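Return a 3D structure for these sequence lines:
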Amino acid sequence: MVNSPSHPPQLLDSRFLETRGFRPEIQGLRALALFLVVTYHIWFSRVSGGVDVFLFISAFLLSLSSMRKINEGKPLALVKYWLHVFQRLLPAAATVVAGTVIASFIFLPASRLMSIVQDALATLLYFLNWRLAFNSVDYYAQDAAGKTPLQHFWSLSLQGQIFILWPLFFVLVALMARRLRFNLIGSAILVFGTIFALSLAFSVYETSHNQSVAYFDTRTRLWEFAAGTLLALLTFKWRPPNWARVPMGWIGIVGLVSCGFVLPVEQAFPGYLALWPLLSAALIILAGMTGSPAGADRILASKPLLKLGEISYALYLVHWPVFIIYSTVTGQNHPGFITGTLMILVCMVIAWAIHTYIEEPLRKDARARTSTAGGQALPWARPKRSFVFLKPIAVISACLLIVGGPLLASRYYLQQREVEFAEIENQAGGAHFPGALAPENEDEDYDYPPLPATDIQSQYDGLEAGSCVGQVELVNPVLEAECGFQGSGVEDSPTIAVIGGSHTGQSIAFYRELASYNQMNLLDLHTGGCRFPLEAEPNPTAECIDRNEAWSQQVLEQKPDYVALMLTQTSSQGDREILVPGVEEKIEQFTQAGIRVIGLRDNPRWKQNVYECAQTSKNDPNSCNEPVGNRLEPVNPAQDLIDSNSNLFGLDFTDQYCPEGQCKAVIGNVYVYMDNNHVSKAFGRTLSDFAQTQLDDQGWLSPTV
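As a prediction, this is how the structure comes out:
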């Protein structure tokens, strides 16, 4: 045959064509990886590494297809490919997103809803992984991000981004091979080998320095896709000897199954340790169909796994929302083997329905339009060019409109509700929402539901970040972006500087009232997640080290009249309460510099999210209560320190958190907490009178002796 422009010479030999066709062992591998993901989540509350295999297989199959097209001189048809991919992926995803949001409105606490709706919108637009990455460094968003029933969509968002990006790299490979006459395999190795090396190096660095972000970061995962592509290239040039294929398959199976037990996947991926599941999957793919009765492929190609592989995408979509919603409603994070098995079976039924009634009709329609007879497309099956584009555009648009429209409306509704609650919150401490000021008779009926019931991030009550600039002479520029200032007096009025982590920061709710009443200035130098001092932290972050040094420097050079910090540290595991390590030395350092110190006893911490418990137990909020002896030490561990230093003034709100010996979730028609350990903004405001009384009793405004 004479080559023509329409039939350019092939760049690979005939062995390339042998990679065509359905690979049952890969379908079985996908099913096995999915089974591990689901069972590890539900039975063991661990991460398996199976998601990494999904990404790896996706790149492997995409690369085979793209290389075939380049080799045969066929156009990559990027737009057509993109439309086909998202027409296939989005309907099932949109269905699960819609169902999850509806179930969340029915079963989950109101405080989660805004975050879930935002997650759902990010999921539809394939950037949830970036939203989770940004939230992972936001101290007050971490709790909500870690419990979203849509969290598993991070990998699908990442996959969608790669499905857009990867074909563009193959366009570059095609240009190098066809236009520049480079070797096709060599060009692909150069492009994807470079991506592999750069991304892996960045992944190792980022995982060791900021693993919570690295886990969701697209850049740290590119090497996993590049590894799949490089494996595809390897299969064009090399096949393992027959004697090695059976052991390779079994080594891969054992490595894949054991990965989640041997490695701390959730804490260590996607650094170099993620090579473990990828190499295991690579061995299985290279082993292929051995034809041996002892081969692992006999299991992978078995009917049960192939059937599971058919619903694997839908099952992955469904299992996590079911697990999270069940765990929230029942309070059981570990459902147990029997309950977990029933949960998996329910998920499989739902996944089968999605596959049968949503995925399959679209795929059958696509196959019908490309059906052939004798290798030629049937005349009635030849789609018009415009229809090839219009059908997927219509499907994608319908998914975005039908699901995205109500989500946008829900977000607007929740935003309006937050505005309303913010206005009502100003009444905290009044007759309808007395909070800590409530009379002893807690059986009083109130005309309004308790406050607040909004997203956790709305409960953060720090002063406006960056408001110190122009108001305070900062001695360290690291504070400029976060420092907050409230001026309630004249320039030389007494100043209270609040330093420490989130438990000091939550006290801003009453310190701002205290400063306003006494016409003082308030300086907010806290950072969520950075305790002060750092002796209590085994591995403090570089950011917290910098912040602690900056806080100390600012206080010692500016010499505010008062420094407010934490004296004790409680535990969610019981009544363990200790004096904050290193705080005695810091207090001595400040008081010797002529600075008075206000020390706060920590509030009770809980094993459960007591805020959500109270929301889901509206008929009996007292069911969330616990005796004070379960949460705090009988005597304030800092009391001796307070008694021994006349320039240290202690604040202890135990009687307000735990009236009559019961630590409560709701007091005076106000939710006390916003999670399992942070006091809500509304309740914090109602503590200001008690703070004033305790400080006055200790003579805090008396002249320094």
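
Going by C-alpha atoms from here, please, whenever you check contacts or count neighbours.
Fine.

Next, the spatially closest residue to Leu695 that is not a sequence neighbour: secondary structure please.
The shortest distance from Leu695 to any residue other than its chain neighbours is 6.6 Å, reached at Phe649 (C-alpha to C-alpha, 6 or more residues apart in numbering). When classified by DSSP: H, G, I helix; E, B strand; the rest coil, Phe649 comes out as strand.

same check, this time on Ala564
strand.

returning to that earlier point: and the residue nearest to Leu695, what does it touch?
Arg596, Val597, Ile598, Gly599, Ile642, Leu695, Gln698, Trp700 (C-alpha atoms under 8 Å, 6 or more residues apart in numbering).

how far does the helix or strand where Ser157 lies sit from the chain's center?
Ser157 belongs to helix 153-174 when assigned by DSSP states H and E. Taking C-alpha atoms, centre = their mean, to the nearest Å, the mean C-alpha location of helix 153-174 is offset from the chain mean by 22 Å.

Point out the other helices and strands that that helix packs with.
helix 50-71, helix 78-107, helix 113-124, helix 128-136, helix 184-214 (3 or more C-alpha pairs under 8 Å, 6 or more residues apart in numbering; DSSP states H and E).

follow-up on the earlier one: most neighbours out of the contacts of Phe649, which is it?
Counting neighbours by other C-alpha atoms under 10 Å, Val597 leads those with 28 neighbours.

Now show me the structure for the sequence below, then we'll compare the two:
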Amino acid sequence: MYLKLPGWLRHTMTWLGIAGAVSCGFVLPVQSSFPGWATLWPTISAALVLIAADAPRTDGYRGNFLLRHPWLQTAGEYSYALYLTHWPVLIIWSITTASSHPGFLRGTMLLGIATVAAVVITWISEKPTAKLLARDRKLMRERKNWPLWLPQFGFRAIAVLTVCVLLAAASVVGSRSIYEHEKILEAEQSKNVDVRHMGAEGPANASNFRPIPGELIATEQMGAGPQNKCSQDDPYWSAICFEEGDAATADRDILIVGSSHAVVYSGTVMETARNLTNGESWHVRLQGAPGCLFVDPGNTGNACADLWTIADRYIREQKPDAVVVVATQGQQEAPDRLHNKPGEDMVSWVKSVTAQGTQVIAMRDVPRFNDDMLECGAQKGWNNPECIRLGSQELPELTKYQHDIEAAGGSWVDLTEVVCPEDMCRPAQGGLVTYFDHSHLTDAYARSLAQKTADQLAPLIGWWPPKVWSA
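Predicted structure coming up:
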């Protein structure tokens, strides 16, 4: 049933739809608005034009004179093909030129190339297919007396539909294969990347067009620490427990304990352990639990309390050379949360651990943000100023807390100025992706922090190597 609309209303709807569709790209910040509620703007605009045009013709409305112009009608014949070609042309150009913003002149050139490709596709594919299907009309008219249960399609239409289904299936299978292949390549690239001159060690003006790790695997990258799962019969076993090195023969024993942020820093420690050149060997053990901030040992009943109680027992019985903890919790646009309250008194715990002869390395947490840094960089460009965030706030309370930990015998490490130079946190630095979400560093970037960590630790801990990489 058709909508019966008066001519004046159809004119109004058409012009409102045209104005809405044209103004959308100028008014809305497209990159940050889609997908989302903003999608309704162009959708409703197009719907207004279509509804007005699809209603029955009346004496008071013969269509919009602008949309009836022969030039626009001719352009409309190629619009869908242009929709298909513009994106591949842009992506190919971006890959070959290592740039994500073509500018006005290059953008016009790319649009021209896409238009030529659209014309070619229309003439060699769309128009011949339309003519082929039109030949079925006579056959369809002759089917008036055919049984109703027979498919009401012409033979050519069925052939075209079959080909389309086969091509679509091949496309899906092929796309999935390409996706999996790209993931494997990205994983290998990330695993084998030489971070000695990248990330925290890279030049400030390094190209971040396609940083490592790739977008397909970046969210899976938090495994640069110890790689071997602890045995189920380990007396200090916990749900997240990995180790590397021979505990019986290693020259140094290092325990890393805490939340997922401690897991991230385990990659920094292991980068040092794997590059020792002084003939020493390290046994590195990681024990963690998601979201498990510091709590006073001795409590049990949940995974977090159990974790710190088990870790404290390991320290007392195995006497590792050092234990690495994240001593603060970064906050979103607020000062760090400090572990200096009843039930989470880290200063007293540090004093008790160092009294047993074990070094405590207290790492300040990295800044956290309200939005996903990886998503911002991938969608808006890795060097886009819109993706830069301010670092963590520093207040006198943090300085006093640091001094208290140091007075208790702990070694304080603060990498905020490294991760966020000049208080500017970026989604990529030195050719490496920094964050894979709103608060976790990628393993590749965590590895690149090894030398900056050594710069702060070597003067405090005599056996910590001052130089991580030999060259």
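
Just give the TM-score of the two.
Overlay of the two chains. TM-score (TM-score structural alignment, normalised by the length of the second structure): 0.58; 325 aligned residues with a C-alpha RMSD of 4.2 Å.

ok, back up a step: now do the helix holding Ser157 of the first structure against helix 128-136, angle only.
Interaxial angle, helix 153-174 of the first structure versus helix 128-136 (axes from the mean of the first three to the mean of the last three C-alpha atoms, to 10 degrees): 120 degrees.

what stretch of the second structure does helix 153-174 of the first structure fall on?
Under TM-score structural alignment, helix 153-174 of the first structure has no counterpart anywhere in the second structure.

how about that helix: buried residues?
Within helix 153-174 of the first structure, the residues scored as buried using 16 or more other C-alpha atoms under 10 Å are 153-160, 162-164, 166-167, 170-171, 173-174.

can you check stretch 388-399 of the first structure too?
Buried, per 16+ other C-alpha under 10 Å, within stretch 388-399 of the first structure: Val388, Pro392, Ile393, Val395, Ile396, Cys399.

can you check stretch 518-535 of the first structure too?
Applying 16+ other C-alpha under 10 Å to stretch 518-535 of the first structure flags 519-534 as buried.

For those, which two are the farthest from each other?
Maximum pairwise distance among those (C-alpha to C-alpha): 32.0 Å, between Gln519 and Leu534.

What range does stretch 112-130 of the second structure cover in the first structure?
By TM-score structural alignment, stretch 112-130 of the second structure lines up with nothing in the first structure.

re earlier: for the contacts of Phe649 of the first structure, which pairs are in contact in the second structure too?
Contacts conserved in the second structure for the contacts of Phe649 of the first structure, using both residues aligned by TM-score structural alignment, their matches' C-alpha atoms under 8 Å: Arg596, Val597, Ile598, Gly599, Ile642, Leu695, Gln698.

name the element the alignment partner in the second structure of the fourth one belongs to?
Aligned counterpart of Gly599 of the first structure in the second structure: Ala362 (TM-score structural alignment). Per DSSP H and E: Ala362 of the second structure is located in strand 359-363.

For that strand, name the packing helices and strands.
Using 3+ C-alpha pairs under 8 Å, 6+ apart, strand 359-363 of the second structure sits against strand 322-326, helix 346-354, strand 411-413.

angle of the longest one against strand 359-363?
Same thing as helix 346-354 of the second structure. 150 degrees.

Please settle this for me: is Glu280 of the second structure part of a strand?
No. Note on Glu280 of the second structure: no strand contains this position according to three-state DSSP, which reports coil.

In strands, which of the buried residues of stretch 518-535 of the first structure appear?
Among those, the members falling in strands are Asn521, Leu522, Leu523, Asp524, Leu525, His526 (criterion: DSSP state E).

what's the counterpart of the second one in the second structure?
Aligned counterpart of Leu522 of the first structure in the second structure: Val284 (TM-score structural alignment).

how about its match, what does it touch?
Per C-alpha under 8 Å, 6+ apart, neighbours of Val284 of the second structure: Pro226, Glu243, Glu244, Gly245, Asp253, Ile254, Leu255, Ile256, Met270, Ala273.
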